[in-house]
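[1] No letters, just coordinates:
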């Protein structure tokens, strides 16, 4: 009997997660937990038992994206140009955040004490992935000392959230990211 209950719980979890992924893709971080429960054919209590908070649900939906970004950071760490490697990864983070509605909200530090990203497991994973890239760029003198991965993630999240309602959010987000990276001075160093 216990094995059957575990199998039912596992099946419900997978079903809820699949429905949640579709709802988040359609409605972003504001996807309705009640709608997810309805479409999955389970009660809202079942959804909340598996995902006690909206953030927990969004983090579960974003797990594959986080793993892909982590692997990409490891690949880029081998590049000779440390600044280009860091900026490439950040640009890819912008792309993921724009494409995956709700991902920027998952990375946001709302409710978490600034500097304590471990309150947010997605941001903690991104910090761990990007830290070697940033550390190397700072050591090479191509990124200002004192910049943190938290700063960079906050910058990306802010840009993505500010541009999500533009007609072409990806183009606008990348344009603003480029401005942030190059600065406002005409003689600023290019990103690539």
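    Thanks, I have the structure now. These numbers were taken from a predicted model, which means no experiment stands behind them. Residues are numbered from 1 along each chain as shown.
[2] Please count neighbours and contacts with C-alpha atoms only from this point.
    Noted.
[3] so the nearest residue in space to residue 134 that is not next to it in sequence, which of the three states?
    The shortest distance from residue 134 to any non-neighbouring residue, by Cα to Cα, 6 or more residues apart in numbering, is to residue 86 (6.3 Å). Taken by DSSP: H, G, I helix; E, B strand; the rest coil, the conformation at residue 86 corresponds to helix.
[4] so who does residue 86 touch?
    76, 130, 133, 134, 137 (Cα atoms under 8 Å, 6 or more residues apart in numbering).
[5] go again using 10 Å as the cut-off
    73, 76-77, 79, 92, 130-137, 143, 191 (Cα atoms under 10 Å, 6 or more residues apart in numbering).
[6] which among those residues end up buried?
    73, 76-77, 92, 130-137, 143, 191 (16 or more other Cα atoms under 10 Å).
[7] Got another one to weigh against that:
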């Protein structure tokens, strides 16, 4: 890609990320182009559909979460690493308001452009969970798919105006249901 085309591409993604975070997945594509300083034709050459730009944004976020999970795999205690990653994934999901259903569907649809990124991200979270389980810091009866479902539920709650103020408390409740208290781990 030429340098000017790469610059336009990156600028469009940066503006789209900001607008979609503020306005949700239905933000105006015309506003994305205008705020990026390009014409609609340039926007549509880079991203022919709204879904294409959302996929690019989500893929970048999923790949960053996968890399972050890999960094956290060395952090002790393992339960803290898992909770940090969970907080980050909920924040990322919330920053992509209105796309939770697409994200969940992508993991089940091998033909989705996001499938590989979704599966890889879920696998990285599952590794964090398994590590915490091996160290006796997380329940043994939860798997990666269930963990991902809980994250999706928290992100969905964050999108509901009447529930958004309770998300931190609900996150803490869910995290405490996943993690095992040190006294419980010693008793087992």
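    On my side now, so go ahead. Small disclaimer: the values here were computed from a predicted structure and weren't measured.
[8] Do you know the score for how well these two fit?
    The TM-score (TM-score structural alignment, normalised by the length of structure 2) is 0.69; 179 aligned residues with a Cα RMSD of 3.7 Å.
[9] ok, back up a step: show me what the residue nearest to residue 134 of structure 1 aligns to in structure 2.
    Under the alignment (TM-score structural alignment), residue 86 of structure 1 maps onto residue 82 of structure 2.
[10] now swap in residue 51 of structure 1 and tell me
    Aligned by TM-score structural alignment, residue 51 of structure 1 pairs with residue 47 of structure 2.
[11] close enough to count as contact, that match and residue 32?
    No. Using Cα atoms under 10 Å, residue 47 of structure 2 is not in contact with residue 32, being 11.3 Å away.
[12] where do the contact lists of those two overlap?
    12, 13.
[13] Neighbour count for the two, which is higher?
    Between residue 47 of structure 2 and residue 32, counting by other Cα atoms under 10 Å, residue 32 is the more crowded of the two (24 against 18).
[14] and residue 111 of structure 2, how many residues sit next to it?
    Counted with other Cα under 10 Å, residues neighbouring residue 111 of structure 2 total 10.
[15] Give the helix, strand or coil label for it.
    Under three-state DSSP, residue 111 of structure 2 falls in the coil class.
[16] State which helix of structure 1 is the longest.
    In structure 1, taking DSSP state H as the definition, the longest helix is helix 2-27.
[17] so after that one, what's the next helix or strand?
    helix 33-40 (DSSP states H and E).
[18] how far off helix 2-27 does that following helix point, in degrees?
    Inter-element angle recorded for helix 33-40 of structure 1 and helix 2-27: 120 degrees (by axes from the mean of the first three to the mean of the last three Cα atoms, to 10 degrees).
[19] roughly how far out does helix 33-40 of structure 1 sit from the chain middle?
    Centre-to-centre, helix 33-40 of structure 1 and its host chain are 23 Å apart (Cα atoms, centre = their mean, to the nearest Å).
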